[in-house]
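# Turn this into a model:
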Amino acid sequence: MTTATPTSSQQAAFGEPNPYATTPATAAETSGFSIASLVLGLVSIVAASTFFVPVAGLVLGIMALKREPASRTMAIWGIVLNSVMLAGTVLVGLGFAVFGLAMLPFAFV
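As a prediction, this is how the structure comes out:
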């Protein structure tokens, strides 16, 4: 002999919103300035001596801070990486210039 027992289900009644339904995740819209700044920041680690790669990444990072508040972290990292590599390039260039000027009197001996 079988007995019927009521079971509790996790379904909502017809017409009522389902409290167990998950909401789909929405993707944040970015126009790519912050991603480009971060990528150029990583590329400038290798290509910092070109001077143009860190400058372009720095400009894109500053533009991304103003235009893309959702991807602020990537823009900040791009600005930091590009600034450090740009400062390193300028310091190395100044060091070479000072060394060259210091050795100039010995060039014609």
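
# Every contact and neighbour count from this point should use C-alpha atoms.
OK.

# so which helix or strand takes in A64?
Using DSSP states H and E, A64 maps to helix 52-67.

# and if you look at L40?
Using DSSP H and E, the element containing L40 is helix 33-46.

# who does that helix touch, helix- and strand-wise?
helix 52-67, helix 72-103 (3 or more Cα pairs under 8 Å, 6 or more residues apart in numbering; DSSP states H and E).

# now the angle from the shortest one to helix 33-46?
Meaning helix 52-67. 160 degrees (axes from the mean of the first three to the mean of the last three Cα atoms, to 10 degrees).

# Go ahead and name everything in contact with helix 52-67.
For helix 52-67, contacts defined as Cα atoms under 8 Å, 6 or more residues apart in numbering pick out 33-34, 36-38, 40-41, 43-44, 47-48, 71-72, 75-76, 78-79, 82-83, 85-86.

# now the other sequence, so there's something to compare against:
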Amino acid sequence: MILSGSVTMEQSGLLTQAVQAEETRQLRLHAGYDFGPATGFVTLGGVQAETSSGSRQGPLIGLGMRVSLNHALQVTGEFLHHEAGPRDGSASPRGETLSVTAAFRF
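You can find the predicted model right below:
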């Protein structure tokens, strides 16, 4: 069993562009299971989007998989669903992002 978390602030990333904001702050909690060379995980958290008209908050949920291709190379893919709607209940920018990253160990 794997448990982890992360806090991120970005001004020009995929999620910032997806929720139509100038800056986003994210809190992510990850829970997963190690299957040997692969690790599957679930992501739960929240996103706060800062725009010139104020801030919006919403949930962030996703699924991911990390695979070790050999002792030095790992590939991670994560699918996230995010919503960052205004407090008045009107339509919210929401959507999905898919990210694929590679990590090298030395």
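
# What would you report as the TM-score here?
Once superposed, the chains reach a TM-score of 0.21 (TM-score structural alignment, normalised by the length of the second structure), with 41 aligned residues with a Cα RMSD of 4.8 Å.

# hmm, back to that, for the helix holding L40 of the first structure, buried residues please.
33-45 (16 or more other Cα atoms under 10 Å).

# For those, give me TSV that also has distance to K66 of the first structure.
Putting those into TSV (distance: Cα to Cα, whole Å) gives the following:
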residue	distance to K66 of the first structure
F33	10
S34	10
I35	14
A36	15
S37	13
L38	15
V39	18
L40	18
G41	18
L42	21
V43	23
S44	22
I45	25
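
# May I ask which two of those residues are separated the most?
Spatial extent of these (Cα to Cα) is set by the pair F33 and I45 at 18.6 Å.

# For the residue nearest the centre of the second structure, what is the enclosing helix or strand?
Nearest residue to the geometric centre of the second structure (Cα atoms, centre = their mean): L80, 5.6 Å. Secondary structure assignment for L80 of the second structure, by DSSP H and E: strand 73-83.

# what about G64 of the second structure, neighbour count?
G64 of the second structure: 19 surrounding residues under other Cα atoms under 10 Å.

# Identify the residues contacting the residue nearest to it when sequence neighbours are not counted.
Nearest in space to G64 of the second structure, with sequence neighbours left out and distances taken as Cα to Cα, 6 or more residues apart in numbering, is E78 at 4.1 Å. Shown in contact with E78 of the second structure (Cα under 8 Å, 6+ apart): G62, L63, G64, M65, L98, S99, V100.

# Which of those residues fall within helices?
Assigned to helices by DSSP state H, none of the contacts of E78 of the second structure qualify.

# which two in these are spaced the farthest apart?
So, the contacts of E78 of the second structure by Cα to Cα: farthest apart are G62 and V100, at 13.4 Å.
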